[in-house]
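A.B. asks: got a structure for you, letters missing:
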């Protein structure tokens, strides 16, 4: 059984990657999070792009643990804000990871933007770094629009205000399986599957 480190302390991301691997029939890989390995100094996310941040996190984790490591950096790019909050999504309101404050600030900022100009996309870059230094970086995008009020309780972050293209429900109103099938992170992680299958010896 190959151990694969997902460089996150976010339990929901761990569950998501495990679900995707299971759904795709990838066995022989045990996905563990940062809580399952000895602590190491994690570099701050200072990259200008999702790809830079994801690669830095995965490379740090692979170097420190000797395990193959996956990391993702994701966020919401809003057309009316010229692609922001983008890489600043998790700390848009100033405090890192305050989902409600981030969401409230964003809704306030585009309050006057008409419905037809409220386009946005969730973006996820995922990086896989092997102990030998081999790097794979991929990107998944999930286009949609930002609605005016929160709906749903299944998601986190900006999910309650994001309606994916072709949907009437917000990302927070979708089931976990529906979200995995279509989400930006699901799309990015699936692009890593060929390398993950090799790791699993499949």
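C.D. replies: Ah, there it is. What you are looking at is a predicted structure, and each value in this text was computed from that prediction instead of being measured. Numbering: from 1, shown residues only.

A.B. asks: contacts and neighbour counts: CA atoms only from here.
C.D. replies: Will do.

A.B. asks: which residues are in contact with the lengthiest helix in the chain?
C.D. replies: The single longest helix within the chain, with elements called by DSSP state H, is helix 50-65. Contacts with helix 50-65, where a contact means Cα atoms under 8 Å, 6 or more residues apart in numbering, come from 5, 7, 37-38, 40, 42-43, 45-47, 67-74, 86-87, 124-131, 133, 135, 137-139.

A.B. asks: strands of the protein, start to end?
C.D. replies: 2-6, 29-32, 69-78, 84-85, 119-129, 135-146, 162-164 (DSSP state E).

A.B. asks: my guess is residue 164 meets residue 170, correct?
C.D. replies: Yes. Counting by Cα atoms under 8 Å, residue 170 is a contact partner of residue 164 at 6.8 Å.

A.B. asks: now the longest helix of the chain: how far from the chain's centre is it?
C.D. replies: 14 Å (Cα atoms, centre = their mean, to the nearest Å).

A.B. asks: same check on stretch 192-200?
C.D. replies: That offset, for stretch 192-200, works out to 19 Å (Cα atoms, centre = their mean).

A.B. asks: rewinding a little: looking at the strands of the chain, which is closest to residue 183?
C.D. replies: strand 135-146 (5.8 Å; Cα to Cα).

A.B. asks: packing partners of that closest one?
C.D. replies: helix 50-65, strand 119-129, strand 162-164, helix 184-191 (3 or more Cα pairs under 8 Å, 6 or more residues apart in numbering; DSSP states H and E).

A.B. asks: which strands or helices does the third one pack on?
C.D. replies: What it means is strand 162-164. So strand 162-164, by 3+ Cα pairs under 8 Å, 6+ apart, packs with strand 135-146.

A.B. asks: list the buried residues in the strand it packs on.
C.D. replies: Neighbour-count burial for strand 135-146, counted by 16 or more other Cα atoms under 10 Å, picks out 135, 137-146.

A.B. asks: repeat for stretch 10-29
C.D. replies: In stretch 10-29, counting by 16+ other Cα under 10 Å, buried: 13-14, 16-21, 26-29.

A.B. asks: ok, stretch 49-66 next?
C.D. replies: 50-65.

A.B. asks: residue 76 contacts residue 86, doesn't it?
C.D. replies: Yes. Using Cα under 8 Å, residue 76 is in contact with residue 86, at 5.3 Å.

A.B. asks: list the contacts for the spatially closest residue to residue 125 that is not a sequence neighbour?
C.D. replies: Leaving aside its sequence neighbours, residue 125 sits nearest to residue 139 (Cα to Cα, 6 or more residues apart in numbering; 4.3 Å). When contacts are counted by Cα under 8 Å, 6+ apart, residue 139 touches 51, 123-126, 187-188.

A.B. asks: put this next to the first one:
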């Protein structure tokens, strides 16, 4: 049985506005005031872990210690069966522009293209099975922590479709659906996503429902 969150402020250990919006919406019913690490001016710690769990804990611990408040970190990514689970923990790294690819920053269309290029290089009959993983790490300033893991399976499509998501959402079609995550209304995506799966486990543990 992990420690329980009370009401009050919870630091969301992210500088990603899209991720903050999603997480805040999922936690809105539980009386928590979500504030981002970015809004507090906290630096982003190097994500040196080799797993989603390790990276989520790095971010949650750093934010909790710096802010003196409970912190929640999400580490998530896309894994492609035919690519031996890549990009996996390097999901965001694949979107980072190299020196010859323009101004520094993340280009998700480029990242989606890298995945597609590798799949096409394997031939037209290559399976396109993929899954999104999400690990949520809760950390308190005194060092206590809790971990919740979620997953959603699907297939990759090309070209990208939809404008409602972020990251690799425009090329991911969840199982038993025809629309990509970026074509689904946010409420539909929240109901089935890897983050929703992990949050359901967090809510059941933290809030008993």
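C.D. replies: Perfect, thanks for sending it. Model, not experiment: these values are computed from the prediction.

A.B. asks: and the residue nearest to residue 125 of structure 1, what pairs with it in structure 2?
C.D. replies: Counting by TM-score structural alignment, residue 139 of structure 1 lines up with residue 149 in structure 2.

A.B. asks: check residue 183 of structure 1 too.
C.D. replies: Match for residue 183 of structure 1 (TM-score structural alignment): residue 193.

A.B. asks: burial measure for its match, as a count.
C.D. replies: 20 (other Cα atoms under 10 Å).

A.B. asks: just give me the residue closest to the centre of structure 2.
C.D. replies: Of all residues in structure 2, the one closest to the mean position by Cα atoms, centre = their mean is residue 76, 3.3 Å from it.

A.B. asks: quick one: map it onto structure 1.
C.D. replies: Under TM-score structural alignment, residue 76 of structure 2 pairs with residue 74 in structure 1.

A.B. asks: with adjacent residues omitted, what lies nearest to its match?
C.D. replies: Per Cα to Cα, 6+ apart, closest to residue 74 of structure 1 is residue 124, 4.1 Å.

A.B. asks: quick one: contacts for that neighbour?
C.D. replies: 50, 72-75, 139-141, 184-185, 188 are the contacts of residue 124 of structure 1 under Cα under 8 Å, 6+ apart.

A.B. asks: of these, closest to residue 33 of structure 1?
C.D. replies: For the contacts of residue 124 of structure 1, the nearest to residue 33 of structure 1 is residue 72 (12.5 Å; Cα to Cα).

A.B. asks: thinking again about what came up before, narrow the contacts of helix 50-65 of structure 1 to those that are buried.
C.D. replies: 5, 7, 45, 67-74, 86-87, 124-131, 135, 137-139.

A.B. asks: correct me, but residue 13 of structure 2 touches residue 75?
C.D. replies: No. The criterion here is Cα under 8 Å, and residue 13 of structure 2 misses it with residue 75 at 9.9 Å.

A.B. asks: from what I can see residue 167 of structure 2 touches residue 110, true?
C.D. replies: No. Counting by Cα under 8 Å, residue 167 of structure 2 sits too far from residue 110 to count as a contact (10.5 Å).

A.B. asks: these two: which is more packed in?
C.D. replies: residue 167 (19 against 15).

A.B. asks: structure 1: which residue goes with that one?
C.D. replies: Checking TM-score structural alignment: residue 167 of structure 2 goes with residue 157.

A.B. asks: what about its match, distance to residue 93 of structure 1?
C.D. replies: 12 Å (Cα to Cα, to the nearest Å).

A.B. asks: so what sits against both of those two?
C.D. replies: By Cα under 8 Å, 6+ apart, no residue touches both residue 157 of structure 1 and residue 93.

A.B. asks: the closest residue to residue 185 of structure 2 other than its chain neighbours: what's it in contact with?
C.D. replies: Nearest residue to residue 185 of structure 2 in three dimensions, chain neighbours excluded: residue 164, at 7.1 Å (Cα to Cα, 6+ apart). Applying Cα under 8 Å, 6+ apart to residue 164 of structure 2 gives the contacts 181-186.

A.B. asks: list just the nearest of these to residue 7 of structure 2.
C.D. replies: residue 186 (25.4 Å).

A.B. asks: that closest one: how many residues sit nearby?
C.D. replies: 13.

A.B. asks: could you do residue 36 of structure 2 as well?
C.D. replies: 23.

A.B. asks: go on, residue 1 of structure 1?
C.D. replies: Using other Cα under 10 Å: residue 1 of structure 1 sits among 10 other residues.

A.B. asks: my guess is it contacts residue 29, does it?
C.D. replies: Yes. Counting by Cα under 8 Å, residue 1 of structure 1 does reach residue 29; the two are 5.6 Å apart.

A.B. asks: quick one: contacts for the closest residue to residue 155 of structure 1 other than its chain neighbours?
C.D. replies: Excluding the flanking residues, the one nearest residue 155 of structure 1 by Cα to Cα, 6+ apart is residue 172, at 4.2 Å. Counting by Cα under 8 Å, 6+ apart, residue 172 of structure 1 touches 151-156, 159-162.

A.B. asks: how about residue 172 of structure 1, what's its match in structure 2?
C.D. replies: In structure 2, residue 172 of structure 1 lands on residue 182 (TM-score structural alignment).

A.B. asks: and the longest helix of structure 1, which stretch of structure 2?
C.D. replies: Counting by TM-score structural alignment, helix 50-65 of structure 1 corresponds to residues 52-67.

A.B. asks: so how far does the matching stretch sit from its counterpart in structure 1?
C.D. replies: Once fitted to structure 1, stretch 52-67 of structure 2 is off its aligned match by 0.5 Å on average (mean Cα distance after the TM-score superposition for structure 1).
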